[in-house]
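J.: need a 3D model of the sequence below.
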Amino acid sequence: MEPISHYSPIFVSFFILQGLSSLGDRPMIPFVILLLGYVIILGGNSMIIFVVQNKALHSPMYFFLCHLSFVDIVYTTTTIPKMLAGFLSDVSIISVPGCFLQMHFFMQLNCTGHAILTVMAYDRYVAICHPLHYTSIMTRRVQTLLIAGAWGFSTFCPLPVTTIALLRPYCGPNVVKHGWCDFSSVRRLACADTSVDNIVSLFFAALSLLIPGVLILTSYVLIGISLSRMGAGQRLKAFRTCAAHLTVVSISYNCPQPKEDVRIIVAVLYAALTPFLNPVIYSLRNKELQESIRRTLVRFRPATVLAS
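T.: So this is what the prediction gives:
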């Protein structure tokens, strides 16, 4: 008999995603809702990316917003298409490599979104607290370094968590009680002691949330001090520039904690909520973006009329 060390530590070849099976035999209503939401996420965020290419919208804020919209598109694409396919089949199956890739990119992109929101908070701080030096501070090189730092930070944070989970043996059962390969749900299936996994995951989850959270809070404390020294008119104008970002940050950091029986449904809705609302919030709060979207739609309208 060959030594057991010659075999892969993973004994199962696939996982079954059981999280959405509780919605019934014909879950067409949630399927349509999720599909419609996904289409709106793709359309709204793609529109922002396209519109930001306009030369009139080349300020740092729009550069960061473009990256945030790209993250929202990829973030939802890691989970929603697989969930939609699961609605149309009796059993939703995902391969082991596919499961861990989905797990890693879901965590990474979630962390990236928070990191970009941190960069945007710093941008608002410079714009309000140092308006005369804004263009000299927020150069293209600085913008690129900030975005590279956000992506680098978010790439590092989930790596230890994914690596330690991948090294665990999975010998059955292989049913993941979630809509996607959520780390905590997959961890329960490991045929080994996962106490170290719990500590590592909690540490890096705290790291990925607390560092951006503290930096965002610091930026807005400094902004608040600066606003207290301004007149009413300047204060209102400055607040308007921060309103959309503050709204998105509030949604991102207010994750609900539902009971176990509704945890999966709430998790699915929450994962799609911020990417769904981001383009709406920034469009409603920004007149320049509204005007650019309007001009884009008007530009395409004659072509559509001529084609018909």
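
J.: every contact and neighbour count from this point should use C-alpha atoms.
T.: Will do.

J.: could you point out the helix or strand that follows the helix or strand where Thr274 lies?
T.: Here Thr274, judged by DSSP states H and E, is contained in helix 263-285. Note on helix 263-285: by DSSP H and E, the next helix or strand toward the C-terminus is helix 287-307.

J.: chain center to that following helix, what's the gap?
T.: 28 Å (C-alpha atoms, centre = their mean, to the nearest Å).

J.: run this one through as well so I can compare:
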Amino acid sequence: MDGLNYTRVTHFTFLGLTSNHSLELTLFVVFGFMYLLILVGNVLIMVTVASDRCLHTPMYFFLGNLSFIDICHSSVTAPKMISDFLSLRKTISFNGCMAQLFFLHLCACAEIFLLTIMAYDRYIAICHPLQYMSLMSLKVCTWLVGALWVGATVHSVVQTVLTVQLPYCGPNILDTFFCDVPPVIKLACTDTYFTGVLIVSNSGMISLVCFLALLVSYIIILVSLRGRTAEGRRKALSTCAAHLLVVALFLGPCIFIYTRPATSFSADKVVAVFYTVVTPMLNPVIYTLRNAEVKNSMKKLRDRKIFFMGT
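T.: Below you'll find the model as predicted:
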């Protein structure tokens, strides 16, 4: 395309999840309700962790941050997707598309790094309990959260720059419901093989390496639990099981999408819905239903509010 004139694409059009208008109305209600649950559930966890001093520990500090990231992550794509169910033409400006792509990768990468840090936290708590308070002090936790946002920003900038510098002269139809790197670069008016390799190396390797690090840490934890009492094993496994379930629900789809070449599969849309909407909705349920401390703190918060209302 060097040296040739071309008309730059000014907007992209989504094909969305379906072309059936009746089904779109149903999906509008379903996903609208799911997004509301995401906001309510994750805000409730954040408020509970912040208001109860018993939960001012590294594990719950990270849990509160996970809820914040889940709200941000789902808000990048869900509101646009929900509003598009009521639109005949599902369009987004070029700049809006690049912004959505940037914040999508920022939040997704931040969540991957945070899940890895949470696994490290559990490893220290179970395998090195006497050193836990020194190794996972508030200062250390704050630095870790700051570092994950810096790392996520670098990753997202790389992804966005690799995408935005390509020439786009048409077509502008995206067979999806949000802007992501793989479907967008397929529309570029140039060979994107090298760019695709860089993107797979970046996103795919982050997902895969973090998943392997998580797997190794939990194998070590399981081995260390052999000498514990039955009650100690039960409590440790309960916490770890909730975290492992969240990891599987989030990292599984990420690995499926970002560790292969830019080819489309029929399951891509379903997988994308899963890690952008379903997982952020399920995370509060997973952590509250399996965690007695969080449930007790929520009951205390509820009773306190009822008391205030009656005074």
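
J.: just the TM-score for the two chains, thanks.
T.: Their TM-score after superposition, calculated using TM-score structural alignment, normalised by the length of the first structure, is reported as 0.91; 302 aligned residues with a C-alpha RMSD of 2.3 Å.

J.: residues of the helix holding Thr274 of the first structure that come out buried?
T.: By neighbour count with 16 or more other C-alpha atoms under 10 Å, helix 263-285 of the first structure contains the buried residues 264-265, 267-268, 270-279, 281-283, 285.

J.: after superposition, how close is that helix to the second structure?
T.: Once fitted to the second structure, helix 263-285 of the first structure is off its aligned match by 1.6 Å on average (mean C-alpha distance after the TM-score superposition for the first structure).

J.: packing partners of that helix?
T.: helix 28-52, helix 60-77, helix 232-252, helix 287-307 (3 or more C-alpha pairs under 8 Å, 6 or more residues apart in numbering; DSSP states H and E).

J.: quick one, that helix and helix 232-252 angle?
T.: If you take axes from the mean of the first three to the mean of the last three C-alpha atoms, to 10 degrees, helix 263-285 of the first structure sits at 160 degrees to helix 232-252.

J.: how far is helix 263-285 of the first structure from where the chain is centred?
T.: That offset, for helix 263-285 of the first structure, works out to 9 Å (C-alpha atoms, centre = their mean).

J.: distance check, whichever residue in the second structure pairs up with Gly37 of the first structure against Ser22 of the second structure.
T.: Under the alignment (TM-score structural alignment), Gly37 of the first structure pairs with Met34 of the second structure. Using C-alpha to C-alpha, to the nearest Å, Met34 of the second structure is found at 19 Å from Ser22 of the second structure.

J.: from Met34 of the second structure, how far out is Leu44 of the second structure?
T.: 15 Å.

J.: likewise for Arg234 of the second structure?
T.: Arg234 of the second structure is 32 Å from Met34 of the second structure, by C-alpha to C-alpha.

J.: ditto for Met136 of the second structure
T.: 34 Å.

J.: stretch 224-239 of the second structure: how far from the chain's middle?
T.: 29 Å.

J.: what span of the first structure lines up against it?
T.: Under TM-score structural alignment, the match for stretch 224-239 of the second structure is residues 226-241.

J.: OK, contacts around Gln108 of the first structure?
T.: For Gln108 of the first structure, the contact set (C-alpha atoms under 8 Å, 6 or more residues apart in numbering) comprises Ser154, Thr155, Cys157, Pro158.

J.: what helix or strand is the residue most central in space within the second structure located in?
T.: The centroid of the second structure falls nearest to Ala108 when counting by C-alpha atoms, centre = their mean (4.1 Å). Element membership for Ala108 of the second structure, per DSSP H and E: helix 94-127.

J.: my read: Ser74 of the second structure touches Phe274, true?
T.: No: Ser74 of the second structure is beyond contact range of Phe274, at 10.5 Å (criterion: C-alpha atoms under 8 Å).

J.: who's more crowded, Met34 and Ser22 of the second structure?
T.: Met34 (18 against 10; other C-alpha atoms under 10 Å).

J.: re the thing from before, how near is the residue nearest to the centre of the second structure to Phe102 of the second structure?
T.: From Ala108 of the second structure to Phe102 of the second structure the distance is 10 Å (C-alpha to C-alpha).
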